[in-house]
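**Q** below is the structure, and that's it, no one-letter string:
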C-alpha cells in the first residue's frame, strides 16, 4: 500500500505565501502539516495521535499514527502495552512510539475548507508574531503611514507590512483623515496580543512634539541641545523646556530657527498648536518663573515637602499668568511637576498682614505681652510658642529694644505656657483612662495619648490588638509611618509573651 503522495504544488504555495506575507517558509509548511493532521484526525478519529509530514524537497506528504509504548495502558487510543509493541518492534523501549503509516487521505470539500482555515489562522499568528518582533524595539519612534480604514473614529494605519491603531482620543482635536491619506504618528506602545492591533500610535503624546523637534533641529538630534520636559494641550498650546550642553549655542534660538522656520514646521504638523520654548534651569524657582512666561513673576515661595510653590504676580498680570481656562498655569505645573498657586501682589500682601495679626495675637494672649513686643517677635521670624521657648537667648538679645532680662522673661513665660499645656493634656489623658504603661513606652506625646483615649485605645491590650495601618490611620501618615507603628504594637504585645513564659 502506498502511504505517501507527491504534492510539489504545496512547496510552490508555501514559497508564494512566504514571499507575500514575509513569513519564514518553514513556518508556512508547519501550518500545512497541522492542517493535514486535522483532516487526518477527522477521518481516523480525533482521539488518536495522527501526525503528518511534508518533505521539504519533494513535497511528499506522509500520514502516520503514533502510539506510545507504556507498562500500563490508560488510554487505548494513544497507548499500547510494551509487551505487545515489541512484537512489532523488538528494540522499542518504554516511552517510545510505535509509528504506523496510514494511506493518504482524499481531501473532500469540507476537509479542504477546514485545512484552509487552519493554514490561514496559523499564517495570521505567524504574521502577528513577526509584526510584534519587528516593532517591539521601535517604541518612541515617529513613523509615516497611510490610513487604511476607519472604525468608529479609530484609524488603522498601514506602516509598511504592519498595521497600527491610531485611536480617536490620540488624534489632535478637529483634525480628520480620510482613507489613503498620509499620516505621521508616534509609537507609544507595542503589545503582544493574540487578537487585534499590536502597534499603538499617538499624535497627542508629549514625546511626539519632542521627536518632531529632533527631526527639525540638528542640534537636538546630535545631543548638543537636550529637551528636558514637554507639556501639551494638544491642538492649542504646548510648553517645552530645553538646555544646551554647549554654552555658545542658545537652545531657544536654535529650536526657533531663522525667522521661526524650525518651530513653524512643527506647528504646521500639529495643526497650528502654539509652542512656548523656554530655557530649563536646575533651580526650581527659576524654572517655575520661566515656565509661567510670558507672565512676569515678582516673588516665588517654595514648599518642597508638599511639592507646592506660591507665585506672586502683579495685579495686571494675573489673567496672563493663569491663561485662558487656566491653560498657562496648568501647562507650567505639568512642565515643572510642581503644584503652582497664583497670587496677586494685593492678595499676598493681605494674607501676609492677616498672618501677622494672628501670630501677634498668639503671643499677646499666651505670653501676656503688649502688641509692640509681640509684633517684634513675629517680625524676627518667631511663629510659634515652641520656637520661642527653645530659641537661643542670643537671638532674642539681638532684637532691637530687647535686653537679657527681657529675653529671659519671654523664654520663661513661653516655657511656663508649654508646661501648663502639657499638664492639661496629661490630666485629660488620665481623665480619658489611658494607662501609664502606654505613656511609659516613650513613643507618644501627651497630645497623641489624648488622641488614643478619644479613639478608645486606653490599655496595652487595646494598643496590642491594633494593626499597623490602623495606628497610622489614627494619627495620620504625616505623624507616624507604618514601620514605626508596627514596632510600637510589637512593644505593646511584649507583656503577652512575658505572661506565656511565666505560665510555662
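**A** Cool, the structure landed. It should be emphasised that the depicted structure is a prediction, and the values quoted were computed from it without experimental measurement.
**Q** C-alpha from now on. contacts and neighbour counts both.
**A** Will do.
**Q** burial of residue 321, as a residue count?
**A** With neighbours defined by other Cα atoms under 10 Å, the count for residue 321 comes to 26.
**Q** same question for residue 260.
**A** The number of residues packed near residue 260 is 12, by other Cα under 10 Å.
**Q** just confirm residue 235 is within a strand.
**A** No: the assignment for residue 235 by DSSP: H, G, I helix; E, B strand; the rest coil gives coil, which leaves it out of any strand.
**Q** for comparison:
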C-alpha cells in the first residue's frame, strides 16, 4: 500500500472517525499514524536510520524525512543517523554539534506485514490515549457518587457501566443482602481510581461510610451549602449506622434538618441503603458529652476519660447495659468508631464494687505502713489521700482539716510516712545494686529508688541502657494490630510516668552521654516553630 494522493485525505478522515469513536484528540491518532509509517519506512530503508514522518493536518500528505545529527568525532557510532562536523560541511556552511540535516526520501510501499504492524501501532496508541483520557476524567471524581448500569457479575464482583468507562464493585464493598442483574441501575461511591498497566481501575463501594455522608449531602441542602457539617460517620453496612452532625447556624437544628419533614430526608437515604437504620447525633467538642450522645438510646450515668490512652469508661444503670452494648456489641462498636475512643462499659453495680475494692486496698496500705486502725485509715482515704507520698509531703494544713487530727497527730502521721518511704527506698536501692545497677543510673535525676529497681529487674542497669530505651517502653502505650488496639506495658508505667516525661528523661540521658547536641535540638525546635508560624500565616492569608 503506497501513500498516494488518492488516499492522503482518507488518512485524516480515518483519524477523525477513530477520535470521535474513542472520544480522544484527533491529533493523537495522527501522531500514531506518523509513528506507524515511520516504523514501516525503517523496515524498508534500514532500522538504523532515523526516519520521521510528518502528515499535513490539512491535506493529509505524508512527508518522509531522513534525519542525521551532527556529533563529535569520538562519539560517532551510528553512521546511518549521525555524522561528524567535517562530514556535515558538505551539506551546510557552518555546522555545529547538535545540528540536524534533513533529507526527504521517497514514500514507501507498505506490504501486508508492514500494514498490519502499522495497524497494531495505531491501535495501541489509540488504546493508551483512551486509557489516559479515562483516568484523567475519573481521577478527580474519587470521593463522589456516580450512577451506573450493571453489566455483568464476575466471581461475586459487579462490573458497572459508568458512562465512559467501567467500574468494579467488589463483593466486600456490597451491602450484604444486595443482588444485581444485568441492566439494573445502581448508585455507588467512587472509592479509588488507580492507573494500572491494564488501564485505569475504578473501584466502587456501597459500604464505605463516606457513601452515606455523600447521600446526606445530596438530600440535605444545608449540608451541601456548608451550614451543617458531617463530623463523623460509623457504619455496620446494611444494619445500622451513626452520623454526627453540627450546625454553624444557631437557628438551624442539625438533627432536625437531616431528618427532614416527617423523616423524608433520612428515609431517602435509608431506602438507598436497603433499610439501614441511621442514628443522627449532635456532635460536641467535649468528648464525654459527645460519647453520651453517641451511645443513644442508652442512658449514661458517668463518663471517665483517659486522654493519654484514648480510652473511656462509661457507667450505665444496670437495666441499660444490654441497650448500651447493643446486639452483638453493635451500639458500643459504632459509638467507638464515631468517637475514635476505646470504650469500656460497666454497670453502676460493677463500678461501685470496683470503687469499694480500691477503697479497701488504700485503707490496707495506710493501716500497714502508718500503723493505724481501720477507722483512721478509712478517714484518710475518704479525705482523698491516695498514696503515702501525699501524706508525707502534703502541706500540714490539709491534714489538720480532718476531724480529730491536731498538730501533733499530723506531725506524727507525716513522720511515720516519711520513715516508711525512706526504709522502702533504701531496700529498693539495695536490691537494685544486688542486680548490678551502676552509679550512673542511680545518680540520674528523676528516677526514684523503686523506678531504678524496676529498671534493673528489666535489664536496664546503666545510663547507656536507659538512653537506648524508647519512650513507650518506659511509659507504656498502645499499638494497633489487625485493627485492634493492643496495650504495651511500660517498665515505669505503674509509677504514673507519662509519655512526655519518659521522652524528656531519655533525651536528658542522651545529652549527658554526649549522644545528642542540645544546640541541634534548639535549632530543630526553632525550625518547627517557624514552620507552624508560616502555616498559620498562609491560613490567615
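**A** Now that the structure is in, tell me what you want to look at. Not measured: the values here are computed from a predicted model.
**Q** what lines up with residue 305 of structure 1 in structure 2?
**A** Applying TM-score structural alignment, one finds that residue 305 of structure 1 aligns to residue 308 in structure 2.
**Q** buried set for the longest strand belonging to structure 2?
**A** Taking DSSP state E as the criterion, structure 2 has its longest strand at strand 185-196. For strand 185-196 of structure 2, the buried set under the neighbour-count rule, 16 or more other Cα atoms under 10 Å, comprises 186, 187, 188, 189, 190, 191, 192, 193.
**Q** neighbouring contacts of that strand?
**A** 135, 138-139, 141-150, 200-206, 208, 210-211 (Cα atoms under 8 Å, 6 or more residues apart in numbering).
**Q** ok, 6 Å please
**A** Contacts to strand 185-196 of structure 2, defined as Cα atoms under 6 Å, 6 or more residues apart in numbering, come from residues 139, 142-149, 200-206, 211.
**Q** residue range in structure 1 corresponding to it, please.
**A** So strand 185-196 of structure 2 is aligned with residues 182-193, judged by TM-score structural alignment.
**Q** how about stretch 372-390 of structure 2?
**A** Counting by TM-score structural alignment, stretch 372-390 of structure 2 lines up with residues 369-387 of structure 1.
**Q** okay, strands next: where are they in the stretch 201-350 of structure 2?
**A** All strands of the stretch 201-350 of structure 2, identified by DSSP state E, counting those that start in this stretch, fall at 228-236, 240-247, 277-282, 302-306, 311-316, 342-347.
**Q** how close does residue 182 of structure 1 get to residue 145 of structure 1?
**A** 6 Å (Cα to Cα, to the nearest Å).
**Q** ok, now residue 393 of structure 1?
**A** 74 Å.
**Q** let's verify the residue of structure 2 positioned farthest from its centre: helix, strand, or coil?
**A** Distance from the C-alpha centroid of structure 2 peaks at residue 90, with 65.0 Å (Cα atoms, centre = their mean). Following three-state DSSP, the label given to residue 90 of structure 2 is coil.
**Q** counterpart of it over in structure 1?
**A** Taking TM-score structural alignment, residue 90 of structure 2 has residue 87 as its aligned residue in structure 1.
**Q** what do we get in structure 2 for residue 247 of structure 1?
**A** Match for residue 247 of structure 1 (TM-score structural alignment): residue 250.
**Q** before we move on, what about residue 318 of structure 1?
**A** Match for residue 318 of structure 1 (TM-score structural alignment): residue 321.
**Q** save the strands of the stretch 201-350 of structure 2 as CSV, and put in mean neighbour count too.
**A** Putting those into CSV (neighbours: other Cα atoms under 10 Å) gives the following:
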stretch, mean neighbour count
strand 228-236, 20
strand 240-247, 22
strand 277-282, 20
strand 302-306, 14
strand 311-316, 20
strand 342-347, 18
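**Q** okay, those strands in a markdown table with distance to residue 264 of structure 2 next?
**A** Shown next, in a markdown table, are these (distance: least, Cα to Cα, whole Å):
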| stretch | distance to residue 264 of structure 2 |
| --- | --- |
| strand 228-236 | 17 |
| strand 240-247 | 17 |
| strand 277-282 | 13 |
| strand 302-306 | 34 |
| strand 311-316 | 33 |
| strand 342-347 | 33 |
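**Q** let me know which of the ones you listed is the nearest to residue 522 of structure 2.
**A** Closest to residue 522 of structure 2 of the strands of the stretch 201-350 of structure 2 is strand 302-306 (Cα to Cα; 31.3 Å).
**Q** quick one, that closest one and strand 342-347 angle?
**A** 150 degrees (axes from the mean of the first three to the mean of the last three Cα atoms, to 10 degrees).
**Q** would you mind getting the angle between strand 302-306 of structure 2 and strand 311-316?
**A** 170 degrees.
**Q** mean shift of strand 302-306 of structure 2 relative to structure 1?
**A** Following superposition, strand 302-306 of structure 2 is found to deviate from structure 1 by 1.5 Å on average (mean Cα distance after the TM-score superposition for structure 1).
**Q** tell me the helices and strands packed up against the longest helix along structure 1.
**A** Longest helix of structure 1, by residue count under DSSP state H: helix 404-432. Where contact means 3 or more Cα pairs under 6 Å, 6 or more residues apart in numbering; DSSP states H and E, helix 404-432 of structure 1 is packed against helix 385-389, helix 446-454.
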